[in-house]
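Participant: Okay, structure incoming, though there's no sequence with it:
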């Protein structure tokens, strides 16, 4: 115990740097957990959380018997699967491409361009995407009409909505997420590349046998975290870009919680949905971590 406290005293300033993070999680993640009991009550503002009547599993029974709930869960999972297949590899590929550039001025220019969309809110970026795809004066439909193909109402057709969501996410966030992989790439020992060159390795062989193994730990950790969030999807992006005509493919748990919880004031029901998300998310991240432990030497815990 004394050794433990001596270690804390020795690195006290480093531990102080952890305090803002701990405070954030305490205030926004742990203290609100008290409100989970709303899922088992008929919450009433006048009576407060504790004095509202207990109803047991009533809200969960309603959820699991509500046909649209399964459609919403399906939409949430499918969009996350598409993101995992197409959006997750994009920053890895971009980081690998940027890492191969030798002209520093050109490399920094490209980095600045691809980073910039991240700093735009989804309200702004989503508005740009909607305007580009507008059937009246959108650039995409103007090009289609130029070639005689006719305009398409992209934002009101279910077949196009999910690809638009994933495509816009890739455009907006790929550059920013690539920073993590570029940092991991910078930590690879240059002597490994020199040894590979001496052995006669080609660029592709260096990529496969040196570069990718060097960032494997980062990829595995971020993949586990992504799988753990499979029951959630960014509210702001969907809310800005969807409309009632594409609810059948675009309505996800976060937007449904907003409509039912805030607009219809069914707080107990939406708390039940949130608890359902958390429980499934826990098992997903636990399962992904176990698989990572089994097939590699990297995991979160």
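Facilitator: Okay, I see it. Note that the structure is predicted; figures quoted are calculated from it, not measured.
Participant: Please count neighbours and contacts with C-alpha atoms only from this point.
Facilitator: OK.
Participant: Residue 127 and residue 254, how far apart?
Facilitator: Going from residue 127 to residue 254 by Cα to Cα, to the nearest Å gives 20 Å.
Participant: Can you pick out the residue with more neighbours from the two?
Facilitator: Taking neighbours as other Cα atoms under 10 Å, residue 127 and residue 254 compare with residue 254 leading, 22 against 14.
Participant: mind checking how far the more buried one is from residue 156?
Facilitator: 20 Å.
Participant: Likewise for residue 74?
Facilitator: From residue 74 across to residue 156, the span is 20 Å (Cα to Cα).
Participant: now the helices for the stretch 101-250 of the chain?
Facilitator: Assigned by DSSP state H, counting those that start in this stretch, the stretch 101-250 of the chain shows helices spanning 104-115, 122-132, 139-146, 158-186, 190-198, 203-206, 212-214, 216-228, 235-241, 247-250.
Participant: Check it against this one:
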């Protein structure tokens, strides 16, 4: 009898919890409706396509479909790792990612700190608008502007070099100038947009902390070092972990627009290699295997970075 009563109580409690959950969802239906488009986006474009990863282990033929294509195991992965181009594109990808991490990642933080110190509201909004604008330009426009500026034929930069007594530099076809040109474009386009999250985190800092610091004689730099930066440290760590997860995801469009036969040795990365060696030649299984490899590496690095962050006393992302 006691067991039956306990079971009945458990069922009643469960139904009560479900009823309470439904009531809370109904009460906050506006919030759930707001997040519904985002959930649908991830479900349709991120989770459902995972079914297609199976073709990385098949000799996929479009006319046979996923269910009819023969299974070949790890053949495409073996081909990838034994390809002469593999270490070249791995080196290029890691070098460009390292430059992103070293040169680009700190720039939005520094820019956000500078904007946070601006006290003139109109000037601050004007500067923010100015640095946000490049983000809304496509990479086609950004690269086109670069071509006009750096062209050997009447390019502004080369014309200035000639006026100063130097020889023209073929920036667009040079292996040495490709990486600096790439990272400068990334900084110019994305640095301003990257400040949004940091500025939002800084806006949530208690003004009383700054007031107490000023009463103790702390100047602007000491306030930044001892109040602002520690307050946004968790945000910085979270974005850093997510950035590390994109180690092999530099984006296709930007690199492809800069890529040419003269700089291919330093410019070819996984994304462009998937397009040229995979999709253009109809090797769908091979290109999927490359994408699968990139995803696994990114996942492992995120987990490792998150574990290290927790060991260092930070919250991490999960």
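Facilitator: Thanks, I have the structure now. Not measured: the values here are computed from a predicted model.
Participant: For residue 81 of structure 1, which of the helices of the stretch 101-250 of structure 1 is the nearest?
Facilitator: Smallest distance to residue 81 of structure 1 across these (Cα to Cα): 9.0 Å, for helix 216-228.
Participant: In that closest one, which residues are buried?
Facilitator: 217, 218, 219, 220, 221, 223, 224, 225, 226, 227, 228 (16 or more other Cα atoms under 10 Å).
Participant: Nearest to residue 123 of structure 1 among these?
Facilitator: The closest of the buried residues of helix 216-228 of structure 1 to residue 123 of structure 1 turns out to be residue 226 (Cα to Cα; 23.5 Å).
Participant: What lines up with the closest one in structure 2?
Facilitator: For residue 226 of structure 1, the aligned position in structure 2 is residue 243, judged by TM-score structural alignment.
Participant: got a list of what its match touches?
Facilitator: Going by Cα atoms under 8 Å, 6 or more residues apart in numbering, residue 243 of structure 2 touches residue 101.
Participant: Could you do the one 10 residues further on as well?
Facilitator: Contacts of residue 253 of structure 2 were listed using Cα under 8 Å, 6+ apart, and they are residue 139.
Participant: Likewise for the one 3 residues further on?
Facilitator: Residues touching residue 256 of structure 2, when contacts are defined by Cα under 8 Å, 6+ apart, comprise residue 272.
Participant: Distance check, the aligned residue in structure 1 for it against residue 202 of structure 1.
Facilitator: In structure 1, residue 256 of structure 2 lines up with residue 239, judged by TM-score structural alignment. Per Cα to Cα, residue 239 of structure 1 is found 47 Å from residue 202 of structure 1.
Participant: before we move on, what about residue 121 of structure 1?
Facilitator: From residue 121 of structure 1 over to residue 202 of structure 1 the distance is 42 Å, taken as Cα to Cα.
Participant: Please apply the same query to residue 80 of structure 1.
Facilitator: As for residue 80 of structure 1, its distance to residue 202 of structure 1 is 36 Å (criterion: Cα to Cα).
Participant: So for those two, which sits in the more crowded spot?
Facilitator: Applying other Cα under 10 Å to residue 80 of structure 1 and residue 202 shows that residue 80 carries more neighbours, namely 22 against 11.
Participant: Tell me which residue of structure 2 lines up with the more buried one.
Facilitator: Correspondence of residue 80 of structure 1 to structure 2, assessed by TM-score structural alignment: residue 97.
Participant: distance of residue 224 of structure 1 from residue 2 of structure 1?
Facilitator: Residue 224 of structure 1 is 36 Å from residue 2 of structure 1, by Cα to Cα.
Participant: do residue 205 of structure 1 as well
Facilitator: The spacing between residue 205 of structure 1 and residue 2 of structure 1, counted by Cα to Cα, is 51 Å.
Participant: and whichever residue in structure 2 pairs up with residue 198 of structure 1, what does it touch?
Facilitator: Per TM-score structural alignment, the equivalent position to residue 198 of structure 1 in structure 2 is residue 215. Not one residue lies near residue 215 of structure 2 by Cα under 8 Å, 6+ apart.
Participant: Mind doing that once more with 10 Å?
Facilitator: residue 209 (Cα atoms under 10 Å, 6 or more residues apart in numbering).
Participant: ok so, going back, comparing residue 205 and residue 2 of structure 1, which shows the higher neighbour count?
Facilitator: The neighbour comparison of residue 205 of structure 1 against residue 2 (other Cα under 10 Å) goes to residue 205, with 13 against 7.
Participant: okay but that one is in contact with residue 196, surely?
Facilitator: Yes. Counting by Cα atoms under 10 Å, residue 196 is a contact partner of residue 205 of structure 1 at 8.4 Å.
Participant: which one of the buried residues of helix 216-228 of structure 1 sits closest to residue 37 of structure 1?
Facilitator: Nearest to residue 37 of structure 1 among the buried residues of helix 216-228 of structure 1 is residue 228, at 23.1 Å by Cα to Cα.
Participant: And the closest one, how close does it get to residue 287 of structure 1?
Facilitator: 9 Å.
Participant: How about residue 149 of structure 1?
Facilitator: Between residue 149 of structure 1 and residue 287 of structure 1 the computed distance is 48 Å (Cα to Cα).
Participant: Between the two, which is the more surrounded one?
Facilitator: Taking other Cα under 10 Å, residue 149 of structure 1 and residue 287 do not tie; residue 287 has more neighbours (15 against 11).
Participant: For residue 267 of structure 1, the count of nearby residues, please.
Facilitator: Look at residue 267 of structure 1: counted by other Cα under 10 Å, it has 22 neighbours.
Participant: So what does it match up with in structure 2?
Facilitator: Under the alignment (TM-score structural alignment), residue 267 of structure 1 maps onto residue 284 of structure 2.
Participant: Assign a three-state SS to the spatially closest residue to residue 306 of structure 2 that is not a sequence neighbour, would you?
Facilitator: Spatial nearest neighbour of residue 306 of structure 2, excluding adjacent residues (Cα to Cα, 6 or more residues apart in numbering): residue 316 at 5.1 Å. Under the three-state scheme (DSSP: H, G, I helix; E, B strand; the rest coil), residue 316 of structure 2 adopts coil.
Participant: now for residue 316 of structure 2: what does it line up with in structure 1?
Facilitator: Per TM-score structural alignment, the equivalent position to residue 316 of structure 2 in structure 1 is residue 299.
Participant: number of nearby residues for that match?
Facilitator: 16.
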